[in-house]
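Undergrad: 3D model of this:
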Amino acid sequence: MTANLPLPHSDGTVKPYRLTGTPIARPATPPRFNRIAYAAAHVVSDPWRDTTPWGQPAIDWDATMAFRHHLWSLGFRIAEAMDTAQRGLGLDWPGAQELIRRSLAQARTVAGADLACGAGTDHLAPSDARSLDDVIKAYETQIGFVEKSGGRAIMMASRALAHIARSPDDYRRVYGHILRQTENKVVLHWLGDMFDPQLRGYWGSDVFEMALETVLSIIEDNRDKVEGIKISLLDNACEVALRNRLPEGVLCFTGDDFNYADLIEGDGARYSHALLGIFDAVAPSASKALASLAAGDVETFRAVIRPTVPLSRKIFEAPTQYYKAGVVFLAWLNGHQQHFTMPAGMQSARGILHYADIFRLADQANVLDRPDLAVERMKAFLVTQGI
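TA: Take a look at the predicted model:
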């Protein structure tokens, strides 16, 4: 690829950019990893059927399911109906139910396909939660749906619980009640307020060390029902502190989209598994890196995955909750969908300078799978921005 592309810069200039990246080759068969790797997957909107995109956005189910097959073909498990799928920011609980039903049905058609499904309380508005029992009933509704549908649950952090809880004991009561009755082991979900400001003070404290003690006590009391915990605080020291104290047999899943490369590789004694939104956007690279790590080729792991980290940090920059826009932008550039529109119009959450930076960093990280198509679509997008 030798074409020059005019890209804007923060100083107000537009300068030509020449692509240098090389697409990552696809594996002939799904590779095996020595880390459990969940890719949190996005949904594809259907702009031709949208009548109220901010209230009840239409979903292109064919394209959405095709993307799941893309992830399975690269060896990933899927974390379904999570915040990457715009839970609470475009995808409501009825939409999540349909997504879960369809994904579970598709998984049954693919040998070795696996997924776990987000279950929370998002059908209960935080302001409508009057007691902890309201939160418990909301969790029971969603986890019950996932398990009755044949799925395993990721117990998502609850805005309603963050709103109503007054102490760490309130979290212990809610989580203990739910975990005692689940049919299968559950993955817990520690999502920092950089991802969702309404989750500030989760586990009963703004102080990490105090929150850590609470979540560890919940896990210890229910260790036979906890597969692991995903931690998304964008602070590798916090993740390592949690990882080092987890009971034997309970897994740490990194959700740190800033530091995942080092956390997955580990420190020689311990490492993190992964449940990451960035894997949606850099799936071929992450697949090759993880397969190399499983084969003992640490140098190739580092060479492939480390260039994706600056891209991920740009996508997940503050306000972090809008990272979904960058993820879907790359899905469009790479040909996984025919448009760059999102549920609730979230494509407007980022500006042209952000998207120009993503394009450059994606090229430099070898993440543009079809460079000719990416250039064609980026040129069309720039025209809509007056460039």
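Undergrad: Only C-alpha atoms from now on, for both contacts and neighbour counts.
TA: Noted.
Undergrad: Residue 119: neighbouring residues, count only.
TA: When neighbours are counted by other C-alpha atoms under 10 Å, residue 119 registers 30.
Undergrad: Tell me who's in contact with it.
TA: Applying C-alpha atoms under 8 Å, 6 or more residues apart in numbering to residue 119 gives the contacts 139, 142, 143, 146, 153, 154, 155, 156.
Undergrad: Can you tell me the closest non-neighbouring residue to the residue most central in space within the chain?
TA: Nearest residue to the geometric centre of the chain (C-alpha atoms, centre = their mean): residue 277, 2.5 Å. Distance criterion C-alpha to C-alpha, 6 or more residues apart in numbering; nearest residue to residue 277, sequence neighbours excluded, is residue 40 at 4.7 Å.
Undergrad: Is it correct that the one you found is in contact with residue 76?
TA: No: using C-alpha atoms under 8 Å, residue 40 is not in contact with residue 76; the gap is 9.7 Å.
Undergrad: give the contact list for residue 20.
TA: By C-alpha under 8 Å, 6+ apart, the contact list for residue 20 reads 1, 363, 364.
Undergrad: Can you flag the buried ones in the residues you listed?
TA: For the contacts of residue 20, a neighbour count by 16 or more other C-alpha atoms under 10 Å gives the buried set as 363, 364.
Undergrad: hang on, the earlier thing: including neighbour count and secondary structure, could the contacts of residue 119 go into JSON lines?
TA: JSON lines is the format used below for the contacts of residue 119 (neighbours: other C-alpha atoms under 10 Å; DSSP: H, G, I helix; E, B strand; the rest coil):
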{"residue": "139", "neighbour count": "24", "secondary structure": "helix"}
{"residue": "142", "neighbour count": "23", "secondary structure": "helix"}
{"residue": "143", "neighbour count": "27", "secondary structure": "helix"}
{"residue": "146", "neighbour count": "22", "secondary structure": "helix"}
{"residue": "153", "neighbour count": "27", "secondary structure": "strand"}
{"residue": "154", "neighbour count": "28", "secondary structure": "strand"}
{"residue": "155", "neighbour count": "27", "secondary structure": "strand"}
{"residue": "156", "neighbour count": "22", "secondary structure": "coil"}
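Undergrad: Present these as CSV; the columns should include distance to residue 386.
TA: Output for those, formatted as CSV (distance: C-alpha to C-alpha, whole Å):
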residue, distance to residue 386
139, 47
142, 45
143, 47
146, 46
153, 45
154, 43
155, 44
156, 40
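Undergrad: nearest to residue 66, of these?
TA: Here the nearest of the contacts of residue 119 to residue 66, counting by C-alpha to C-alpha, is residue 146; it sits at 21.3 Å.
Undergrad: to compare against the first, here's another:
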Amino acid sequence: MALTLQLPVLSPSKGPTDNRQLAAYTLRGNAPARPAKGVKFNRIAYSAAHVVADPRAAIDPWLQCAVDWDATIAYRQHLWSLGLGVAEAMDTAQRGMGLDWPTSLELIRRSLDAARDFSAGPSTSSGQALVASGCGTDHLEPEDVTTVDQVIAGYEEQMAAIEKLGGKLVVMASRALARVAKSPADYERVYDRILSQARQPVVLHWLGEMFDPALAGYWRGSDQVGAGGAADVDAAMDTALGIIAAHPDKVDGIKISLLDKDKEIAMRRRLPPGVRMYTGDDFNYAELIAGDGAGPEPTHGKSDALLGIFDAIAPAASAALGELAQGNVEKFHAILGPTVPLSRHIFAAPTRFYKTGVVFMAWLNGHQSHFTMVGGQQSTRSLPHLAQLFRLADEANLLEHPELAVRRMKTLLALHGIESGDTK
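TA: Predicted coordinates for the structure are as follows:
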């Protein structure tokens, strides 16, 4: 039986009266691609994973954080079962947008414990449950930070706590550092200190200001920021590459999230031998992961992955990576290519609200029982936006349980005053 429902029509103008119309949509309901059993990847692939809020907690949700730990860890086990690693307590987990540092550290601890248990069980396609954990300075109030030394101390505090648990670090961009740094030398000082102390190679994280406006001017400093544009990005890239070149043995790779494939390709070709580019480009990930084979080093011609969108498209991502590892490039693109329009929609401006789309997908696919987010962030996207996300997910063959997805979409519509029989 065909599954049909009335969905709001998304207007490009996004005016207050532009999205009043409804149109019938009949679900395709094609099954998602699944990875072949036991296939190993030839790329390192981390999914930045979301957290499942606890909607039953008696808290002030805009001010306090409550996590459903069982559902949150179960989703990480799902990702590991598909051969994907987990980038823990990153921005996809609403770090800095509802998830505070004490809760982040508890999340990291639970995830590392679960990864050890998972790796001790049946083998995964990667051979182990990979976890890399976000280390930042978000326990500091940026307006209270006035010196670079305070930023260093902030990083060291989180670094010590994560390494005590045995975690691998993702050194996240710091809002406090962006606030106090006056020149590239300040960035060099901070990262030289942190990298020199790291117990194992870290992943650096360059998060563009479209993901976090507070990070504008990162790697440059307030005295060096110009009018914006390519020149500023190139200057920032030079600083980051200089820091990596000074510590190549302490840097596993760098994740850049600039949504600019040409900048990513230019940077990866300049990385020292053995240092990886982890794409954070949720607009162009398919072609960046496939690579162009250019450059004298194997890591110069392709990107590995550390992506928020892999949370939402995990089965397809795993299946595509498995095909790529077997040399089936056309099948890789056939599986992953249709997911790109969905990802571009989820990460549309204001990009920092993409987490809502990621959690919405988890709810549609039955990985959590509700569409509630830490910090009340489920309210950051409109009903027409979510309706279009539903259509694009279906078109990309990403709805794992079509009947459940339709029931839940109808529930959301009813919550917004649209019953299943409405036509206008």
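Undergrad: Tell me the counterpart of the residue nearest to residue 277 of the first structure in the second structure.
TA: Aligning on TM-score structural alignment places residue 40 of the first structure opposite residue 48 in the second structure.
Undergrad: and that match, how far is that from residue 65 of the second structure?
TA: To residue 65 of the second structure, residue 48 of the second structure is 19 Å away according to C-alpha to C-alpha, to the nearest Å.
Undergrad: Residue 149 of the second structure maps to what in the first structure?
TA: Structural alignment (TM-score structural alignment) places residue 149 of the second structure against residue 133 in the first structure.
Undergrad: my read is its match is in a helix, agree?
TA: Yes: counting by DSSP: H, G, I helix; E, B strand; the rest coil, residue 133 of the first structure is part of a helix.
Undergrad: helix, strand or coil for residue 199 of the second structure?
TA: coil.
Undergrad: okay, now it: neighbour count?
TA: Neighbours of residue 199 of the second structure (other C-alpha under 10 Å): 15.
Undergrad: cool, residue 288 of the second structure as well?
TA: For residue 288 of the second structure, using other C-alpha under 10 Å, the count is 23.
Undergrad: what's near enough to touch it?
TA: Applying C-alpha under 8 Å, 6+ apart, the residues contacting residue 288 of the second structure are 261, 265, 279, 302, 303.
Undergrad: and it, how far is that from residue 305 of the second structure?
TA: Counting by C-alpha to C-alpha, the gap from residue 288 of the second structure to residue 305 of the second structure is 9 Å.
Undergrad: Find residues that contact each of these two.
TA: Common neighbours of residue 288 of the second structure and residue 305 (C-alpha under 8 Å, 6+ apart) are residue 279.
Undergrad: which residue ranges form the strands in the second structure?
TA: Secondary structure of the second structure (DSSP state E): strands at 4-8, 22-26, 45-48, 85-88, 131-135, 169-171, 202-207, 251-257, 276-279, 304-307.
Undergrad: which residues sit against the longest one?
TA: Taking contacts as C-alpha under 8 Å, 6+ apart, the residues outside strand 251-257 of the second structure that touch it are 195, 201-208, 211, 244, 264, 274-282, 305-306.
Undergrad: Show where that strand falls in the first structure, residue numbers please.
TA: Mapping strand 251-257 of the second structure onto the first structure (TM-score structural alignment) gives residues 226-232.
Undergrad: The matching stretch vs the second structure - mean distance after superposition?
TA: Compared with the second structure after fitting, stretch 226-232 of the first structure has a mean deviation of 0.3 Å; criterion: mean C-alpha distance after the TM-score superposition for the first structure.
Undergrad: still on that earlier bit, return the distance of the match of residue 149 of the second structure relative to residue 371 of the first structure.
TA: According to C-alpha to C-alpha, residue 133 of the first structure stands 53 Å off from residue 371 of the first structure.
Undergrad: In terms of neighbours, single out the busier of the two.
TA: For residue 133 of the first structure versus residue 371, neighbours defined as other C-alpha under 10 Å are more numerous around residue 371 (21 against 12).
Undergrad: The second structure: which residue goes with the more buried one?
TA: In the second structure, the residue matched to residue 371 of the first structure (TM-score structural alignment) is residue 402.
Undergrad: How about that match, nearest residue that isn't a chain neighbour?
TA: Distances taken as C-alpha to C-alpha, 6+ apart put residue 29 closest to residue 402 of the second structure, at 5.5 Å, once the chain neighbours are dropped.
Undergrad: go on, residue 51 of the first structure?
TA: Using C-alpha to C-alpha, 6+ apart and skipping the chain neighbours, the partner closest in space to residue 51 of the first structure is residue 57 (7.4 Å).
Undergrad: ditto for residue 339 of the first structure
TA: In this structure, residue 339 of the first structure finds its nearest non-sequential neighbour in residue 332, 6.1 Å apart by C-alpha to C-alpha, 6+ apart.
Undergrad: Neighbours of that neighbour, how many?
TA: Look at residue 332 of the first structure: counted by other C-alpha under 10 Å, it has 20 neighbours.
Undergrad: Could you do residue 206 of the first structure as well?
TA: Applying other C-alpha under 10 Å, we find 12 residues neighbouring residue 206 of the first structure.
Undergrad: What subset of the contacts of strand 251-257 of the second structure is buried?
TA: Buried subset of the contacts of strand 251-257 of the second structure (neighbour count, 16+ other C-alpha under 10 Å): 195, 201-208, 211, 244, 264, 275-282, 305-306.
Undergrad: Out of the contacts of residue 119 of the first structure, give me the two with the largest separation.
TA: Greatest spacing in the contacts of residue 119 of the first structure, by C-alpha to C-alpha: 146 and 156 (12.5 Å).
Undergrad: Comparing residue 48 and residue 65 of the second structure, which residue is more hemmed in?
TA: Set side by side, residue 48 of the second structure and residue 65 give different neighbour counts by other C-alpha under 10 Å, the larger being at residue 48 (30 against 19).
Undergrad: Please tell me I have it right and the more buried one contacts residue 84.
TA: No: applying C-alpha under 8 Å as the test, residue 48 of the second structure and residue 84 come out as separate, 9.9 Å apart.
Undergrad: returning to what we had before: out of the contacts of residue 288 of the second structure, which is most surrounded?
TA: residue 279 (30 neighbours).
Undergrad: Give the aligned equivalent of that one in the first structure.
TA: When the first structure is aligned by TM-score structural alignment, the residue opposite residue 279 of the second structure is residue 254.
Undergrad: Equivalent analysis for residue 348 of the second structure, please.
TA: Matched by TM-score structural alignment, residue 348 of the second structure corresponds to residue 317 in the first structure.
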